[in-house]
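1. Take a look and give me a structure for this.
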Amino acid sequence: MAIKSFFFEKGPQAVILMHAYSSTPNDVRMLGRALEKENYTVYAPLFRGHGTMEPEDILDASPKDWIEDAKEAIHFLQEKGYEEIAVFGLSLGGIIASKMVVDKEPILAGGTFCSPVIDFHKNNNVREEFLTFVRILKKKSGYSETDIANRMPEVERKLDNQLNEISELTQSMKAHYNEVTQPIFIAQAGQDEMIDPQVAVAFKEALTQASVVDFHWYENSKHAVTVGVDRKALQEDVSNFLKQLDWNGG
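-> Have a look, this model is predicted:
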């Protein structure tokens, strides 16, 4: 069964949560529910190509598609009357959230959770993890080992192209981080097995003009910090960050 976006409509202050690469809104659902209890309206869009049993669907999409998905998510909330919006994302979702800030989309604040927004390829295990993910899904779908082996070269080619596109996106954004003035929340897991945790520190240092940089390090957490051992601490930290924002100018 395909996994969809979720929309928890509650209070007048809106939050967008964006999921990780090769994942779905399920990885931000617990955070979404926690924020809903705090009276926030929460929308988590499903990135194009995601949420199916065919991993190649992800490779048929592009970062441009996901940027468009994020802009459509902002527009969706605006159409429903939400004038000020905070945008957060896990991993890839954090890259796209940061792109919304850099592009000066109409958002109040941004945030990243374990997101390789600088030096995307540095000490990065995304490629190996994705290839493992493909093999597991193909096996579950009934493909033989021979079929899987025959398909992998094309998967690797498409994957390498896509990861290079993501890297180019982060490189293009990097030059503009010192222009960001909105409040930014940064969460990083100390035991991150997917990306170099020091990327988060570099991001913090690049945000020289941001009105607030709220940085949190979760020493015992792995990459999926939103569902890991420190998820409750993360939920509380995000909530505290949101409470301090200048919603509706007051």
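2. going forward, measure contacts and count neighbours with C-alpha atoms only.
-> OK.
3. what about the closest residue to residue 50 other than its chain neighbours, distance to residue 162?
-> Distance criterion C-alpha to C-alpha, 6 or more residues apart in numbering; nearest residue to residue 50, sequence neighbours excluded, is residue 58 at 5.6 Å. Applying C-alpha to C-alpha, to the nearest Å, the value for residue 58 to residue 162 is 9 Å.
4. still on that earlier bit, number of residues surrounding the residue nearest to residue 50?
-> 20 (other C-alpha atoms under 10 Å).
5. and it, that's in a strand?
-> No - assigned with DSSP: H, G, I helix; E, B strand; the rest coil, residue 58 falls outside any strand and is helix.
6. close enough to count as contact, residue 95 and residue 113?
-> No - using C-alpha atoms under 8 Å, residue 95 is not in contact with residue 113, being 9.5 Å away.
7. how close does the residue located most distally from the centre of the chain get to residue 162?
-> The C-alpha centroid of the chain is most remote from residue 146, which lies 34.1 Å away (C-alpha atoms, centre = their mean). Counting by C-alpha to C-alpha, the separation of residue 146 from residue 162 is 25 Å.
8. My guess is the residue nearest to residue 50 contacts residue 22. True?
-> Yes - with contact defined as C-alpha under 8 Å, residue 58 reaches residue 22; the gap is 7.0 Å.
9. Following up with a second sequence; could you model it the same way so I can compare the two?
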Amino acid sequence: MTKTVYQQHGQHAVVLLHAYTSTPDDFTGLARELTKQGYTIYAPTLSGHGTDDPADIFKYDIEDWLEDGREALNFIRSEGYERISIFGLSLGGIVTTALAMENDDLASFGTFSSPVMINDHDDISGQFKQWFKAGKVELGYSQQEAEQEAAQAMDKLKQVMQHLNEFKADLIPAYKNYVGNVFVGQGAQDQLIDPEHAQQFVDELQQATVTFKWYEDGGHVITIGAVGRKLRDDVKEFLNNLG
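-> Below you'll find the model as predicted:
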């Protein structure tokens, strides 16, 4: 299982933060393409992710993942990098946005399919339950046992989502004052979060220089497949245009 990706190729470092229940594998293609372009890549695994037991994810919350992001920035700075961009997919995008609000020296930041606003139409419960159950089966649980474990996990998931909304409620007022370069990418066919998050976010970024990319055929994970190839080109262009 991938833990941390660190590939040194140039003076501009790009930090990548993955999605909830996922790993840096979300960014395999993007990382490969950016290193070819001469960017240094650092992609850590968020706490509670990438382990054998899916229940490990409940040992941590948004404050822990934000601290993971801070540690990633501190590490890359300690390596001597001063020009830093940071991107995140889904949950990673929330962390990325929070980091940008407290670090005004970033070259840029970006979100991919990220629920950075508060929206009643988001629903990751089905996908999460399937992921949780599959993880328990891999640990040796019977189908029935895994189903029971997954059902119990749903109450914990609701608490995580509630806490996340409280975190975002405190974060959102800062958007309108952010001055910097921002990339926002969203798939129109996203079944886990409301795609309108992206436009709402762009509208809130009143003083930022925003590049907004809408992928008509994109689902939630827009970093892979045909849409992922288009995203890679768009991110490369965005970064290259920073000068």
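10. Put one on top of the other, what's the TM-score?
-> The TM-score (TM-score structural alignment, normalised by the length of structure 2) is 0.96; 243 aligned residues with a C-alpha RMSD of 1.3 Å.
11. What is the aligned counterpart of the residue farthest from the centre of structure 1 in structure 2?
-> Counting by TM-score structural alignment, residue 146 of structure 1 lines up with residue 144 in structure 2.
12. Now do the strands in structure 2.
-> Ranges of strands in structure 2, per DSSP state E, are 5-7, 12-17, 40-43, 83-89, 108-112, 181-187, 209-215.
13. Relative to residue 67 of structure 2, which of those strands is closest?
-> strand 12-17 (12.1 Å; C-alpha to C-alpha).
14. how much does the closest one stray from structure 1?
-> On superposition with structure 1, the mean distance recorded for strand 12-17 of structure 2 (mean C-alpha distance after the TM-score superposition for structure 1) is 0.6 Å.
15. how many degrees apart are that strand and strand 83-89 in direction?
-> 20 degrees (axes from the mean of the first three to the mean of the last three C-alpha atoms, to 10 degrees).
16. rewinding a little: what residues are up against the residue nearest to residue 50 of structure 1?
-> Applying C-alpha atoms under 8 Å, 6 or more residues apart in numbering to residue 58 of structure 1 gives the contacts 22, 48-50.
17. Among these, which one has the most neighbours?
-> That'd be residue 50 among those, by other C-alpha under 10 Å, with 24 neighbours.
18. Following superposition onto structure 1, what is the mean distance for the lengthiest helix in structure 2?
-> Using DSSP state H, we find that the single longest helix of structure 2 is helix 143-171. In the superposition with structure 1, the average deviation recorded for helix 143-171 of structure 2 is 2.1 Å (mean C-alpha distance after the TM-score superposition for structure 1).
19. which helices and strands does that helix pack with?
-> Helix 143-171 of structure 2 is packed against helix 62-78, helix 125-138, with contacts defined by 3 or more C-alpha pairs under 8 Å, 6 or more residues apart in numbering; DSSP states H and E.
20. got a list of contacts for the first one?
-> With C-alpha under 8 Å, 6+ apart as the contact definition, helix 62-78 of structure 2 has outside contacts at 13, 15, 17, 42, 44, 46-47, 95-96, 98-99, 163-164, 167.
21. Please produce a ChimeraX select command covering the buried subset of those.
-> Remark: buried members of the contacts of helix 62-78 of structure 2, expressed as a ChimeraX selection using 16 or more other C-alpha atoms under 10 Å:
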select :13,15,17,42,44,46,47,95,96,98,99,164
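22. Show me the two of the contacts of helix 62-78 of structure 2 that sit farthest apart.
-> 13 and 163, at 30.8 Å, using C-alpha to C-alpha across the contacts of helix 62-78 of structure 2.
23. Please tell me how far residue 19 of structure 1 sits from residue 148 of structure 1.
-> For residue 19 of structure 1, the distance to residue 148 of structure 1 - C-alpha to C-alpha - is 27 Å.
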